[in-house]
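Peer 1: need a 3D model of the following:
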Amino acid sequence: CKPGFTRIGRWCFSIHTDPATRNDSVAICERLGGGMVVLDSAEKERALTSYIIENDLLTMTDQRLELFKDLDVIINGDDETEKFCKDFLQYGTKSKKYRHFTNNKIPVGSLPEDRANLTTPAGFKIALSSIPGAGMGAWSEIPLSKYTVLGSYEGLVRNDLNDKDPYSWVVDKLGANGSYVIDAMPLDCSNWLRYVNAPRNFQEENAQPVLCAGLVFYMTIKDVPPGTELMVWYGDNYGLHLNVSRVHPEHDLNATVVFRINVVHIKDSLGEVLAYDDGSPLTYENWLENITYTVVEKSFGLLLSYDLHKERWRWLPERNYNYFTEKEGLYLPFICEDWDSELPES
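Peer 2: Coordinates of the predicted model:
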């Protein structure tokens, strides 16, 4: 094997437990005179995975441990919405548990088109958003504790559920079947929460929608310091409009130990290369699943995953997790292969 590689079975591998980005992983493998490992046979995968287990090379990265905290915020926030709704149904805005802001009173004689802005409570302001091109945004000028209720979203109530206007929420009717739309596009019947923008990453996300009693409330999911723009995730469809994907890595990885590897190009029975949605030939074959062919959608990499509890290896697509990881993506252990040193079958 070349320097930096270890003979494992008929192949030469370099297993890196110090995590790196995908681009850096590829560059390191190339500097060693090889490339990212391609698991193109069951024999090769068994040799590699057995070596990893026997040499205790299974590690969890610090970045993923931090990402678990983000996931915990999301899960706990979802649990808190149910608690808030029960509290609201009993106490309304007079709750002793939740700090609840209501609309500022609109001065008599105000112009109808100024209504949304004028409803802004004391301690908040409507000003230019920190997101380029997003227009105006809603800002807090006072510190807000986690699970503060910012108020209920107001707008024109319609029954047209097919309208995909970005200022609309679809809400279930209270005590009846069916749904309706709260459309905050018209300035004369909406309130200040229409100016709350969507975040570009989880660090910016500081509030969430809570659907309760036929209303839509906005509630903070973390402590918010003064001088902070309020931002709510409006759902995956709106994320597509912004070209933002809110996929948490642990929804895919599920606390398994992961190594970054290379994709396997596979042809189907007609000789066609199976591909992802973007046209790149990145279909994988998991030899441990009795050679089952699977098409992976909207992905750009491949991960070798080990479930410590089930003691089972599997392959996972590496999707775009930038909403939680920033642009550099996941830092993961990775495996290089010296493609020139493979021994022939005996």
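Peer 1: make it CA atoms for all contacts and neighbour counts henceforth
Peer 2: Noted.
Peer 1: buried sites along the longest strand along the chain?
Peer 2: Longest strand of the chain, by residue count under DSSP state E: strand 11-20. By 16 or more other Cα atoms under 10 Å, the buried positions in strand 11-20 come out as 11-17, 19-20.
Peer 1: again with stretch 213-221
Peer 2: 213, 215-221.
Peer 1: can I get the residues you listed in JSON lines including secondary structure?
Peer 2: Below are these laid out as JSON lines (DSSP: H, G, I helix; E, B strand; the rest coil):
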{"residue": "Ala213", "secondary structure": "coil"}
{"residue": "Leu215", "secondary structure": "strand"}
{"residue": "Val216", "secondary structure": "strand"}
{"residue": "Phe217", "secondary structure": "strand"}
{"residue": "Tyr218", "secondary structure": "strand"}
{"residue": "Met219", "secondary structure": "strand"}
{"residue": "Thr220", "secondary structure": "strand"}
{"residue": "Ile221", "secondary structure": "coil"}
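Peer 1: which helices and strands sit right next to the top helix by length along the chain?
Peer 2: Looking across the chain with DSSP state H, the single longest helix is helix 62-91. With contacts taken as 3 or more Cα pairs under 8 Å, 6 or more residues apart in numbering; DSSP states H and E, helix 62-91 sits against helix 249-253.
Peer 1: helices or strands up against the helix it packs on?
Peer 2: helix 62-91.
Peer 1: the helix it packs on to strand 215-220, inter-axis angle?
Peer 2: Following axes from the mean of the first three to the mean of the last three Cα atoms, to 10 degrees, one obtains 140 degrees for the angle between helix 62-91 and strand 215-220.
Peer 1: show me the helices in this structure, by range?
Peer 2: Assigned by DSSP H, the chain shows helices spanning 22-31, 42-54, 62-91, 115-118, 236-242, 249-253, 322-325.
Peer 1: winner for burial among those?
Peer 2: Counting by mean count of other Cα atoms under 10 Å, helix 115-118 has the highest mean neighbour count of the helices of the chain, with a mean of 22.
Peer 1: tell me the gap between stretch 114-133 and the middle of its chain.
Peer 2: 27 Å (Cα atoms, centre = their mean, to the nearest Å).
Peer 1: another for comparison:
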Amino acid sequence: MSTELLWCEDCGKSLQGDCKLHGPLIRVKDRVIPSRARLTLPHYLTLRLLEMRAGNHQVLGVFAKKPIQKRTQFGPYVGNLSLNASQCQDGKLVFQVLKDGKRYFLNAPDEEFGNWMMFVQPARNEKEQTLVAHQYQGEVFFTTVKNIDPHTELKFWYAAEYLKFMEISTVVIKEESDLCVSPPPLATLQS
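Peer 2: So this is what the prediction gives:
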């Protein structure tokens, strides 16, 4: 049996291409549905394209569609837990959590298994930070640090105690008189 042949039920045989006697098949494709991560996005948030990278890779950000109050908590962050940081090295942000007395690495593998929180970008400075990432009962949550206006991008940075837990020292950069921090490199997480 060849996988390169089409079946014609009217002729009762497999054919190379469309049937010359009965014509082409009417092909119906599946409807495209959003990924799990996109489906979990709360109704008052939206995704926007931030940039296109090589290989048609989209970098998305999460934006408010309506005002969001300070102290609003989102989560938990959904991803894969691993005891080994090297299993998480796919260029995506990795969090650490303490669960059942063990330190795990948490990352969002892809849109089919993660939730919308995987699209939230890290803040580059205090001014653009709208969320703080923190651990609670072995899971990671984001909580707003100020009131957020519509059309504002949600960006996070780590709570001070969470940074200590992850044993990360922040990188400080001066940029246009703002104090900037960058996400911890994965190499730091492996130590």
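Peer 1: quick TM-score on the pair, please.
Peer 2: Once superposed, the chains reach a TM-score of 0.61 (TM-score structural alignment, normalised by the length of structure 2), with 137 aligned residues with a Cα RMSD of 3.2 Å.
Peer 1: re the thing from before, just the buried residues of strand 11-20 of structure 1 now: which is nearest Glu45 of structure 1?
Peer 2: Trp11 (10.5 Å; Cα to Cα).
Peer 1: can you put the buried residues of stretch 213-221 of structure 1 in JSON lines and add distance to Ser110 of structure 1?
Peer 2: Converted to JSON lines, the buried residues of stretch 213-221 of structure 1 look like this (distance: Cα to Cα, whole Å):
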{"residue": "Ala213", "distance to Ser110 of structure 1": "30"}
{"residue": "Leu215", "distance to Ser110 of structure 1": "26"}
{"residue": "Val216", "distance to Ser110 of structure 1": "26"}
{"residue": "Phe217", "distance to Ser110 of structure 1": "25"}
{"residue": "Tyr218", "distance to Ser110 of structure 1": "26"}
{"residue": "Met219", "distance to Ser110 of structure 1": "28"}
{"residue": "Thr220", "distance to Ser110 of structure 1": "30"}
{"residue": "Ile221", "distance to Ser110 of structure 1": "34"}
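Peer 1: closest to Met185 of structure 1 out of those?
Peer 2: After measuring those against Met185 of structure 1 - Cα to Cα - the closest member comes out as Val216, at 15.3 Å.
Peer 1: mind listing what Leu49 of structure 2 touches?
Peer 2: Neighbouring residues of Leu49 of structure 2 by Cα atoms under 8 Å, 6 or more residues apart in numbering: 58-61.
Peer 1: give the aligned equivalent of it in structure 1.
Peer 2: For Leu49 of structure 2, the aligned position in structure 1 is Leu128, judged by TM-score structural alignment.
Peer 1: any idea how far Glu30 of structure 1 is from its match?
Peer 2: For Leu128 of structure 1, the distance to Glu30 of structure 1 equals 46 Å [Cα to Cα, to the nearest Å].
Peer 1: repeat that for Gly77 of structure 1.
Peer 2: 44 Å.
Peer 1: hmm, back to that, using TSV, please lay out the helices of structure 1 together with distance to Asn286 of structure 1.
Peer 2: Shown next, in TSV, are the helices of structure 1 (distance: least, Cα to Cα, whole Å):
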stretch	distance to Asn286 of structure 1
helix 22-31	21
helix 42-54	8
helix 62-91	24
helix 115-118	55
helix 236-242	29
helix 249-253	16
helix 322-325	26
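Peer 1: so the longest strand of structure 1 matches what in structure 2?
Peer 2: Going by TM-score structural alignment, strand 11-20 of structure 1 lines up with nothing in structure 2.
Peer 1: may I have the residues that are in contact with the residue sitting nearest the centre point of structure 2?
Peer 2: Nearest to the geometric centre of structure 2 sits Met118, at 2.2 Å (Cα atoms, centre = their mean). Applying Cα under 8 Å, 6+ apart to Met118 of structure 2 gives the contacts 37, 77-78, 108.
Peer 1: which of the residues in stretch 68-82 of structure 2 are buried?
Peer 2: 68, 76-81.
Peer 1: hmm, back to that, residue in structure 1 paired with the residue nearest to the centre of structure 2?
Peer 2: Using TM-score structural alignment, the equivalent of Met118 of structure 2 in structure 1 is Arg194.
Peer 1: same question for Leu6 of structure 2.
Peer 2: In structure 1, no residue is paired with Leu6 of structure 2 according to TM-score structural alignment.
Peer 1: report how many residues lie close to Leu6 of structure 2.
Peer 2: Look at Leu6 of structure 2: counted by other Cα atoms under 10 Å, it has 16 neighbours.
Peer 1: just to revisit the earlier point, of all the contacts of Met118 of structure 2, which two lie farthest apart?
Peer 2: When Cα to Cα is used, the two most widely separated members of the contacts of Met118 of structure 2 are Ala37 and Tyr77, lying 10.5 Å apart.
Peer 1: please enumerate the shared neighbours of these two.
Peer 2: 114-115, 117-118.
Peer 1: farthest pair within the residues you listed?
Peer 2: The widest separation within these, taken as Cα to Cα, falls between Gly114 and Met117 and amounts to 7.8 Å.
Peer 1: hey, what's in contact with both of these two?
Peer 2: Counting by Cα under 8 Å, 6+ apart, the residues touching both Gly114 of structure 2 and Met117 are 37, 77-78.
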